[in-house]
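A.B. asks: Sequence first, then the predicted structure:
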Amino acid sequence: MLEGAKPILELLRSAPDQVVEVVVTSNFLDRHTSSERKQVLEASGRVYSCPMERFSPLSDVDSSQGILALVRRPTWDQQTILARPRLLGVYGDRLQDPTNLGSIIRTAAALDIGGLWLTAHSVDVFNPKVVRATAGTLFRLPIFLHAELQDLVQAGCTVLAADSAHRDSISLRSIHSLPARTIVALGSEGQGLSPATLQAARTRLTVPLRKGVESLNVAAAAAMILYHLSGLPSSR
């Protein structure tokens, strides 16, 4: 279930066939433009209107915008993604904070990252807090659950591990090119990357920080790393 004007309107623009049903209140219709109202009322799925007092029990937020949608979960073909000659992807190792994961998805979608692979002990990607934090971009990024890093390595991907604690980690600024198929491994703030992930990595990298600042949260680090790497040429 999606809730909120921004993610639902974005989904109606980008993937309207994913929308099964929309529930809307007069509060929403009164506060939005005629084009937005038309977009909702002409949605390909069924549209229901209900008073706010009946809508409120359906909502999981304190101040609802008066619109929610039942949507189909997206499906992606991993083999098609891994067959691309050039790929920059993200491997999330036990990412458990829903807001951080949602922010990473939003950043990755904005930068046209090839995909996100999440380990079995990561937060549910369809957790309402994750969905809200993606701001409607959840359906733009291929996401694969219960991922095993070894599968990506066997598919010919090179792993770069974000590891600020290791003395041999190289500065992000010193990376000027990438293997054509690269996966960036990100760990949870509490546990970091697993030993198996670190062992599989060809390189460990870190975001250079001002002296006295120990670290960034994983969403901020991901944004900086992906922005830098997504603009690099392939190494020869």
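C.D. replies: That came through fine. Numbering: from 1, shown residues only.
A.B. asks: switch to C-alpha atoms for all contacts and neighbour counts from now on
C.D. replies: Fine.
A.B. asks: Spatially central residue in this protein, please.
C.D. replies: residue 105 (1.3 Å; Cα atoms, centre = their mean).
A.B. asks: Who are the contact partners of that residue?
C.D. replies: Residue 105 sits next to 116, 134, 137-138, 141 when contact means Cα atoms under 8 Å, 6 or more residues apart in numbering.
A.B. asks: Same question for residue 185.
C.D. replies: Contacts of residue 185 (Cα under 8 Å, 6+ apart): 90-93, 159-162, 193, 197.
A.B. asks: hang on, the earlier thing: the residue nearest to the centre of the chain: helix or strand, and which one exactly?
C.D. replies: Secondary structure from DSSP states H and E places residue 105 in helix 98-110.
A.B. asks: Go through that helix and flag the buried ones.
C.D. replies: Residues of helix 98-110 classed as buried under the neighbour-count rule (16 or more other Cα atoms under 10 Å) are 98-109.
A.B. asks: For the helix or strand that it is followed by, enumerate the helices and strands it packs against.
C.D. replies: Next helix or strand after helix 98-110 toward the C-terminus (DSSP H and E): strand 115-118. If you count contacts as 3 or more Cα pairs under 8 Å, 6 or more residues apart in numbering; DSSP states H and E, strand 115-118 packs onto strand 87-93, strand 143-144.
A.B. asks: A further structure is provided below for comparison with the first:
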Amino acid sequence: MNNYNHEKITSVQNDRVKQWASLLDKKFRDRTGKFVIEGVHLLLEAIKASAPIETIVYDGERGIPPELQTDAADSSSFEWVETSIQVMAKCTGTDTPPPIFAVVGKLEWDESSLFRDNSLVVVLDGVRDPGNVGTIIRSADAVGADAVVLGKGCVDLYNPKTVRSTMGSLFHLPLIEADLTELLPAAKERGIKLIGTSLQATHTCYSYDWTAASWLLLGNESNGLSATVREQADEAVIIPMRGQAESLNVAMAGTVLLYEAMRQREFN
């Protein structure tokens, strides 16, 4: 621990603290190209993924969490700042501040991963809830999907609630923010099938063949896919329901569809 470059800042009025706290606001995240990750698990995932970590800030009263004092979490090359619980609360916006947070540069992913042979990609169109977006990213990571695309109208990928709900998966696969009016026609030109969901669909998700290059289109929680995206879809599928539930939420529906795609591709 001795070789860590430590500074101590305890005042919430400190300029650096104000800069970190401003990253709770999308406008400042966009302007600076930085965001905040909270807690030990996310920080360990970021270190493992060689994410562009700038500063690690921890609560001096609680000390550096033991998981970050091992060789596996080699964090000696980062700037460390010891601070107060008040600063932790101001910068993380949670009711119970975590013991540690870090300022990280936004991730850069290459769009070529979208067009791999046989790609399986999730495309989000106006999905607004941070928990839903985070859960979909985790499910896409779990099945080994090639990427998740966030179209306009989606919640910000770097919103603290979105980041928390990915549980670290945001460091594991390409997450690409794109204009769907340009991207979807480009995918179709390459022979990629665009699949939406519809209660009127003739295919169930189990009778559809997911083994070819497939992009799964998931729409807004209340209104589904926008008209422009729906028009681009090559096929619609329905998730059959035996019970009396009216529908599944978008994250659950996306997970069911992704797992069926993985079953057909890996376990057939």
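C.D. replies: Cool, got the structure. Bear in mind that the values here come from a model prediction, so they are computed numbers and not experimental data.
A.B. asks: quick one on the thing from earlier: out of the helices and strands packed on strand 115-118 of the first structure, which is closest to residue 221 of the first structure?
C.D. replies: Closest to residue 221 of the first structure of these is strand 87-93 (Cα to Cα; 12.4 Å).
A.B. asks: Where do the helices of the first structure begin and end?
C.D. replies: 5-14, 26-31, 34-41, 52-55, 78-82, 98-110, 128-133, 149-154, 195-200, 218-230 (DSSP state H).
A.B. asks: Rebuild these as JSON lines, extending it with distance to residue 186 of the first structure.
C.D. replies: Formatted as JSON lines, the helices of the first structure follow (distance: least, Cα to Cα, whole Å):
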{"stretch": "helix 5-14", "distance to residue 186 of the first structure": "25"}
{"stretch": "helix 26-31", "distance to residue 186 of the first structure": "38"}
{"stretch": "helix 34-41", "distance to residue 186 of the first structure": "37"}
{"stretch": "helix 52-55", "distance to residue 186 of the first structure": "38"}
{"stretch": "helix 78-82", "distance to residue 186 of the first structure": "19"}
{"stretch": "helix 98-110", "distance to residue 186 of the first structure": "10"}
{"stretch": "helix 128-133", "distance to residue 186 of the first structure": "17"}
{"stretch": "helix 149-154", "distance to residue 186 of the first structure": "12"}
{"stretch": "helix 195-200", "distance to residue 186 of the first structure": "9"}
{"stretch": "helix 218-230", "distance to residue 186 of the first structure": "7"}
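A.B. asks: re earlier: any idea which of the contacts of residue 185 of the first structure is the one closest to residue 217 of the first structure?
C.D. replies: residue 162 (11.8 Å).
A.B. asks: Roughly how far does that closest one sit from residue 8 of the first structure?
C.D. replies: Per Cα to Cα, to the nearest Å, residue 162 of the first structure is found 33 Å from residue 8 of the first structure.
A.B. asks: neighbour-wise, which of these two wins?
C.D. replies: residue 162 (27 against 24; other Cα atoms under 10 Å).
A.B. asks: list the contacts for the more buried one?
C.D. replies: Contacts for residue 162 of the first structure (Cα under 8 Å, 6+ apart) come out as 184-187, 204-206.
A.B. asks: Kindly recompute the last result at 7 Å.
C.D. replies: By Cα atoms under 7 Å, 6 or more residues apart in numbering, the contact list for residue 162 of the first structure reads 185-186, 204-206.
A.B. asks: And residue 166 of the second structure, by the same measure?
C.D. replies: Contacts of residue 166 of the second structure (Cα under 7 Å, 6+ apart): 134-135, 137-138.
A.B. asks: which position in the first structure aligns with it?
C.D. replies: Matched by TM-score structural alignment, residue 166 of the second structure corresponds to residue 134 in the first structure.
A.B. asks: Also residue 194 of the second structure?
C.D. replies: So, by TM-score structural alignment, residue 194 of the second structure is matched to residue 159.
A.B. asks: ok, so what distance separates that match from residue 192 of the first structure?
C.D. replies: Residue 159 of the first structure is 15 Å from residue 192 of the first structure, by Cα to Cα.
A.B. asks: now swap in residue 91 of the first structure and tell me
C.D. replies: Residue 91 of the first structure is 12 Å from residue 192 of the first structure, by Cα to Cα.
A.B. asks: which of the two has more neighbours?
C.D. replies: Counted by other Cα under 10 Å, residue 91 of the first structure and residue 192 do not tie: residue 91 has more neighbours, with 26 against 19.
A.B. asks: Aligned against the second structure, show me the partner of the more buried one.
C.D. replies: Using TM-score structural alignment, residue 91 of the first structure pairs with residue 123 in the second structure.
A.B. asks: Isn't its match up against residue 148?
C.D. replies: Yes. Contact criterion Cα atoms under 7 Å: residue 123 of the second structure and residue 148 qualify, at 5.9 Å.
A.B. asks: and the closest residue to residue 74 of the first structure other than its chain neighbours, how many neighbours does it have?
C.D. replies: With sequence-adjacent residues excluded and distances taken as Cα to Cα, 6 or more residues apart in numbering, residue 74 of the first structure is closest to residue 139, at 6.4 Å. Other residues near residue 139 of the first structure come to 21 when the count uses other Cα under 10 Å.
A.B. asks: Could you do residue 205 of the first structure as well?
C.D. replies: 23.
A.B. asks: Once you drop chain neighbours, what's closest to residue 224 of the second structure?
C.D. replies: Nearest to residue 224 of the second structure is residue 218, by Cα to Cα, 6+ apart, at 7.3 Å.
A.B. asks: right, I mislabeled it, should have said residue 199 of the second structure
C.D. replies: Residue 199 of the second structure's closest residue in space is residue 238 (Cα to Cα, 6+ apart), at 5.8 Å.
A.B. asks: Now check the one you found against the first structure: what is it aligned to?
C.D. replies: Using TM-score structural alignment, residue 238 of the second structure sits opposite residue 206 in the first structure.
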